[in-house]
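**Q** predicted coordinates and the sequence they were generated for:
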Amino acid sequence: MTNELLFIAAFLVFIFIMMAADLGLFGKSDKPVSLKQAGFMSAVWVVFALGFYLLILNYGHLLHHIDSFSALQEINIRHLHQLKLNPNDFQGSLNLYQKNLGLEFLTGYVVEYALSVDNIFVMVLIFTAFGVQSKYYHKVLLWGIIGAVVMRFLFIFVGAALIERFHWVLYLFGAFLVYTGVSMFINRNQEESIDTENHRVVKLASKYFSVTPKFQGNKFFVTINKKKFITPLFLVLLIIEVTDLVFAVDSIPAIFSVTKDPYIVFFSNIFAIMGLRSMFFLLVNIIDKFHYLKVGLAVLLAFIGLKMLLANYVEHIGLTTGRSLLIILGILVISVVASLLFPKKHEARKT
């Protein structure tokens, strides 16, 4: 347990340092984030995620302090890895475990990163509806991501505890993901909108706090005539936090379909979330061009849900973690390529 806590502590320190660097790059002044800056930080986060994959590949045994075959077997059973370990070859079995653990991290990271794109669609809608100036986006997203890290930490470890105690929870997750995927496909062409005055978060916040009618620069709180007010920018932050909470209900069960190790779920989730902020600035002006991505995400959720429902059979039909990763990547690549090859009709007319 001490090793696990040290691993988590070191990881959180690393994330804190990277967030400080990210803030230093994006938050020196209230200026819109350039495409060059967003591209650089997006690449940095992807490189760090791949570096973490290599770390797990070589030192994954340190996470749970696996120093014997019995310890390895216990982790294999507890986290439902279903690996065929050889008691006469500890090192070979350990290499197999670490390779699988690395693939689980990579697959979970890709799944979460892909589902984050849908989050970007909604964020753009929120900022546009409330008329937030682009130079304030980075501050809202920074605090939004800090809140997301805390919420997902709680979600993941509560979910892991439930799965360990009540295995049938996995089937509930699976059924929910299939339902979500089907619903997303059916509603893929519906125009989304936000009623800024009647939004539930706005009504709830206005009930308990005084809200200024206009933005006050980049401030979340202001004092007017010795009275404390929250600003519309803080309302936007609250709505983004609530939105992420809703998305977490989809994305966290999705990663539990890939791995039952709560630490790997957490690591893959956090790396994807940390890259979300820079990816937002990279895609904010072109996100509407990927109109088939919703279809791809719907298929992705349905596939992951079915994989959870058929958990007892996937190994028998050869649906390993590596092959699942290839299928997931294939779904995403096809949806992006289809969007570029077959643009929306109104876009085609413009050209």
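**A** That came in fine, so what should we check first?
**Q** C-alpha from now on. contacts and neighbour counts both.
**A** OK.
**Q** over to the residue nearest the centre of the chain. Which of the three states is it?
**A** The structure's the chain has its C-alpha centroid closest to Glu112; by CA atoms, centre = their mean the separation is 3.9 Å. Reduced to three states with DSSP: H, G, I helix; E, B strand; the rest coil, the structure at Glu112 is helix.
**Q** what's near enough to touch it?
**A** Residues in contact with Glu112 (CA atoms under 8 Å, 6 or more residues apart in numbering) are Ser251, Ile255, Ser268, Asn269, Ala272, Ile273.
**Q** okay, and the last one sits in which element?
**A** Here Ile273, judged by DSSP states H and E, is contained in helix 262-283.
**Q** what does the first one give?
**A** Counting by DSSP H and E, the secondary-structure element that holds Ser251 is helix 232-256.
**Q** and that helix, what does it pack onto?
**A** With contacts defined as 3 or more CA pairs under 8 Å, 6 or more residues apart in numbering; DSSP states H and E, helix 232-256 has these neighbours: helix 90-130, helix 137-165, helix 169-186, helix 200-208, helix 262-283, helix 293-309.
**Q** can you give me how far that helix is from the chain middle?
**A** For helix 232-256, the gap between its own C-alpha mean and the chain's C-alpha mean amounts to 10 Å (CA atoms, centre = their mean, to the nearest Å).
**Q** and the comparison structure, right after this:
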Amino acid sequence: MLDTIGTPTLYLSFTVLVALLLAVDFFVLKHEGEHKVSTREAAMWSVIWISIALAFGGWLWWYLDGTLGPEIAKAKALEYLTGYLIEKSLAVDNVFVWITLFNFFAVPAMFQKRVLLYGVLGAIVLRAVLIYVGALLLAQFHWILYIFGLFLLYTGVQMLIVSDQEPDLANNRVLRWMRGHMKITDEYHGHSFFTFKNGVRYATPLFVVLVLVEVTDVIFAVDSIPAIFAVTGDPFIVFTSNIFAILGLRAMYFLLADMAQRFHLLKYGLAFILVFIGAKMLLLDIYKIPTGIALGVVGLILLVSVLASLMRPPPAPKP
């Protein structure tokens, strides 16, 4: 039996809210047309998405305070906030990979927004399924927490080891499979994912990039979803904090795209966050680190890695 505050009404209401937010996003994209997103515009949308996520957390506390009491309201609101911060921070590594992808395929700036919007939509569906499966497994097999913890520890250590290495996209297995099994054009055809040549359907490079964006989210979801289960076992909290972190990913990408090098030490901070969350998960049956302390530790690691990046400029690129 899953221990959750989520009711059918809450899930339905949240789903409708997300659908409305996505509809607004699609409308804005269509209204503004194809254009390069400026840093100012990205910053504005980042503030909007973060404000919506925090407002939902405030509403959740108010709703639970009136229905289940102040103690549960405080605990669940803190779990939501901690989960959101963890998901938001781990998403930064996802953004760095997107930057590499777009540079590798030389995706025109005006088309990047469209790719990421569809990428976010696919990520929401994918994570909803993974969270549901993960919650069911944890409800039946408590020992899976230890598997998750070991995996997060291993992933964090691996990130520390290979943090300076760029992804080898030229030898990516998914890319090689697509090139071997699909007809793909060499040039872009506007914002289209497919085109026709002599009556034959071809995928465009934009479709290839979209597929790789979705694949990278699968990879990062395997890290981030177990990480949030270390904070809470409530699937409603896991789901809502995850989705709100994803909804702001596109704005985060455009905000960081032109200054990723300035935060070159952030990857080390993300690795330490995974190690900390993995250790927290392994210690759950021995000592349960309070959620407030976990929130403080994650926030401190992020702050230190950002400040260290600004104080220590990245090394000059090799000629």
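**A** Looks like it arrived, so ask away. This structure is a prediction, so every number in the text was calculated from the model and none was measured.
**Q** residue range for the helix holding Ser251 of structure 1 in structure 2?
**A** In the comparison with structure 2, helix 232-256 of structure 1 aligns to the range 205-229 (TM-score structural alignment).
**Q** for Ser309 of structure 2, list the residues it contacts.
**A** Applying CA under 8 Å, 6+ apart, the residues near Ser309 of structure 2 are Arg262, Phe263, His264, Leu265, Leu266.
**Q** nearest residue to the third one in space, please, no chain neighbours.
**A** Meaning His264 of structure 2. When the adjacent residues along the chain are set aside, His264 of structure 2 lies closest to Ser309, with 6.0 Å between them (CA to CA, 6 or more residues apart in numbering).
**Q** now the last one
**A** Closest residue to Leu266 of structure 2 in three dimensions, ignoring its sequence neighbours and counting by CA to CA, 6+ apart: Ser305, at 5.1 Å.
**Q** for the counterpart of the one you found in structure 1, what are its contacts?
**A** In the superposition onto structure 1, Ser305 of structure 2 corresponds to Ser335 when matched by TM-score structural alignment. The contact partners of Ser335 of structure 1, by CA under 8 Å, 6+ apart, come to Phe290, Tyr292, Leu293, Val295, Gly296.
**Q** sticking with Ser335 of structure 1, tell me its helix or strand.
**A** Assigned by DSSP H and E, Ser335 of structure 1 belongs to helix 321-341.
**Q** would you mark the buried spots in the helix holding Ser251 of structure 1?
**A** Buried residues in helix 232-256 of structure 1, counted by 16 or more other CA atoms under 10 Å: 232-245, 248, 250-256.
**Q** with stretch 52-67 of structure 1 instead?
**A** Counting neighbours by 16+ other CA under 10 Å, one finds that the buried residues in stretch 52-67 of structure 1 are Phe52, Tyr53, Leu54, Ile56, Leu57, Gly60, His61, Leu63, His64, Ile66.
**Q** same thing with stretch 123-142 of structure 1?
**A** Of the residues in stretch 123-142 of structure 1, those buried (16+ other CA under 10 Å) are 123-124, 126-127, 130, 132-133, 135-142.
**Q** mind telling me the two of these farthest from one another?
**A** Distances among those were taken as CA to CA; the most separated pair is Phe130 and Leu142, at 18.0 Å.
**Q** quick revisit: looking at the contacts of Ser335 of structure 1, state which has the most neighbours.
**A** Leu293 (26 neighbours; other CA atoms under 10 Å).
**Q** need the contact list for the counterpart of that residue in structure 2.
**A** Residue correspondence, TM-score structural alignment: Leu293 of structure 1 in this structure matches Leu266 in structure 2. Taking CA under 8 Å, 6+ apart as the contact definition, Leu266 of structure 2 lies against Leu302, Ser305, Val306, Ser309.
**Q** which residues touch the third one?
**A** By that I understand Val306 of structure 2. Val306 of structure 2 makes contact with Phe263, Leu265, Leu266 under the criterion CA under 8 Å, 6+ apart.
**Q** quick one: map Phe221 of structure 1 onto structure 2.
**A** Phe221 of structure 1 maps onto Phe194 in structure 2 when the alignment is built from TM-score structural alignment.
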